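**Q** give me a 3D structure for the following:
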Amino acid sequence: MPSIILASSSKYRRQLLEKLEVSFSSAAPDIDESALPDETAQALVERLALAKANALSNTYPNHLIIGSDQVADLNGRILTKPGNHEAALEQLLSCQGQKVTFHTGLCLLNSETGKHQLKNVTTDVIFRELSAEQLDNYLRREQPYDCAGSFKCEGLGITLFSEIRSTDPDALIGLPLIELTSMLINEGAHPLN
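**A** I've put the predicted structure just below:
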């Protein structure tokens, strides 16, 4: 199996990739993650997933490089990592009773051949109607300030939702493992081999 590099410093993505029990290393790509003017959420995550993988291709010339990025789309407004309590509370308040679509861009780049596979995996989340006090309590308990959309669905954040719709349960956490497995198989790197 070719060597695998995860182009990410995210502990959440590393934990997810460990579920596949494949040997991998991780490295943080140095790219500008700002959205371009009028860029859609889907276009943004696909561009960034590919850019993250490409950023490491010269350093890791004979590897399968995984790039991934995620943003939330609330009625055309892109929600990213809030960074602090106030921004997180504002995000969660705006999501109350709304459907928010999470776009997770995934790229698998074969740096030897230069070929890549690219996919956007979407997850629709329906938020409950909660009070500002309940949201504040949630944020103080879990402090999800480094998570797109201001929650951790693998923890207490699950209480914020009335429904989740997705084809890949790990996409909402940040690395769609079903799609990644398909990409690895396409490269002859089946995790079960």
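**Q** for the rest of this, base every contact and every neighbour count on C-alpha atoms.
**A** Fine.
**Q** specify the local secondary structure of residue 136.
**A** helix (DSSP: H, G, I helix; E, B strand; the rest coil).
**Q** residue 140: neighbouring residues, count only.
**A** 11 (other C-alpha atoms under 10 Å).
**Q** that one: what secondary structure?
**A** helix.
**Q** measure it to residue 11 for me?
**A** According to C-alpha to C-alpha, to the nearest Å, residue 140 and residue 11 sit 20 Å apart.
**Q** same question for residue 72.
**A** From residue 72 to residue 11 the distance is 19 Å (C-alpha to C-alpha).
**Q** those two: which has the busier surroundings?
**A** Per other C-alpha under 10 Å, whichever of residue 72 and residue 11 has more neighbours is residue 72, with 27 against 10.
**Q** could you tell me whether that one really is in a strand?
**A** Yes: assignment of residue 72 by three-state DSSP places it within a strand.
**Q** please name the nearest non-neighbouring residue to it.
**A** residue 102 (4.3 Å; C-alpha to C-alpha, 6 or more residues apart in numbering).
**Q** following up with a second sequence; could you model it the same way so I can compare the two?
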Amino acid sequence: MKLKDETLGMWLGVLGVAFFAVTLPMTRMATGTAEAPQLSPWFVTVGRAALAGALSLVFLLATRSPLPQRTQWKPLGIALLGNVIGYPLLLGYALRVVTASHAAVITALLPLVSAMVAAWVLHQRARLGFWVCAVVGSLLVVAFSVLRAQQQGHGFGFEWADLLLVGAVIAASFGYIYG
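**A** The predicted structure is shown next:
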């Protein structure tokens, strides 16, 4: 029985969300903490890139995809810098200092920042209602997370690693828009 394109797309989307959901805890596990470091964030970044690159190469060869055209190299390079190097490397260093749940609060801003980058780079103009809802929704997620952490006695202080996480979010956003 062959899956319909919509059904296949849905399941691939669910799989993608599941993989993205474990990115933070798995990266934290791989890199360790500042007190008990494990693998280098550089090693984890290169390992992720090598695995993704190998799987992509197999797919591209199997589908006999053409090489990118000259005009596509710059956007591909920006996507590579943002998604293959910037996001995982900055995330790896940040997760040595903060917990995965702390990092999740900052990285939850990724959809909003991606929309902002798209508006800037692609000159897309969303309506005011979109921006109001996007900002209010993002603030609610952050506020809920901070309040929940305080209720559980964990607190939520800002760390220098939060700057690395903001950098990771910006890198991923540019990578998504150019990719």
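**Q** can you calculate the TM-score here?
**A** With the length set by TM-score structural alignment, normalised by the length of the second structure, the two chains reach a TM-score of 0.31; 88 aligned residues with a C-alpha RMSD of 4.8 Å.
**Q** now for residue 85 of the first structure, how many residues are close by?
**A** 16.
**Q** and the longest helix for the second structure?
**A** helix 128-151 (DSSP state H).
**Q** residue 163 of the second structure: neighbour count?
**A** Residue 163 of the second structure has 14 neighbours, counted by other C-alpha under 10 Å.
**Q** just confirm it is within a helix.
**A** Yes: counting by three-state DSSP, residue 163 of the second structure is found in a helix.
**Q** gap between it and residue 59 of the second structure?
**A** 36 Å.
**Q** show me where the first structure has its strands.
**A** For the first structure, applying DSSP state E gives strands covering 3-7, 24-27, 63-74, 77-79, 99-110, 116-127, 161-166.
**Q** rebuild the ones you listed as JSON lines, extending it with distance to residue 181 of the first structure.
**A** Formatted as JSON lines, these follow (distance: least, C-alpha to C-alpha, whole Å):
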{"stretch": "strand 3-7", "distance to residue 181 of the first structure": "13"}
{"stretch": "strand 24-27", "distance to residue 181 of the first structure": "14"}
{"stretch": "strand 63-74", "distance to residue 181 of the first structure": "11"}
{"stretch": "strand 77-79", "distance to residue 181 of the first structure": "27"}
{"stretch": "strand 99-110", "distance to residue 181 of the first structure": "10"}
{"stretch": "strand 116-127", "distance to residue 181 of the first structure": "12"}
{"stretch": "strand 161-166", "distance to residue 181 of the first structure": "16"}
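**Q** contacts only, for residue 50 of the first structure.
**A** Neighbour list for residue 50 of the first structure: 67, 68, 106, 107, 109, 118 [criterion: C-alpha atoms under 8 Å, 6 or more residues apart in numbering].
**Q** check those and tell me the two furthest apart.
**A** Greatest spatial distance among the contacts of residue 50 of the first structure (C-alpha to C-alpha): 68 and 109, at 11.2 Å.
**Q** next up, the contacts around the residue nearest to residue 72 of the first structure.
**A** By C-alpha under 8 Å, 6+ apart, the residues touching residue 102 of the first structure are 70, 71, 72, 73, 122, 123, 124, 125, 172.
**Q** burial measure for the second one, as a count.
**A** Counted with other C-alpha under 10 Å, residues neighbouring residue 71 of the first structure total 23.
**Q** so it makes contact with residue 100?
**A** No: using C-alpha atoms under 8 Å, residue 71 of the first structure makes no contact with residue 100, being 10.2 Å away.
**Q** ok, residue 78 of the first structure to residue 67 of the first structure distance?
**A** 20 Å.
**Q** so which of these two has more stuff around it?
**A** Neighbour totals were compared for residue 78 of the first structure and residue 67, and residue 67 leads with 29 against 21 (other C-alpha under 10 Å).
**Q** next, count neighbours for residue 46 of the first structure.
**A** Counted by other C-alpha under 10 Å, the residues lying close to residue 46 of the first structure total 23.
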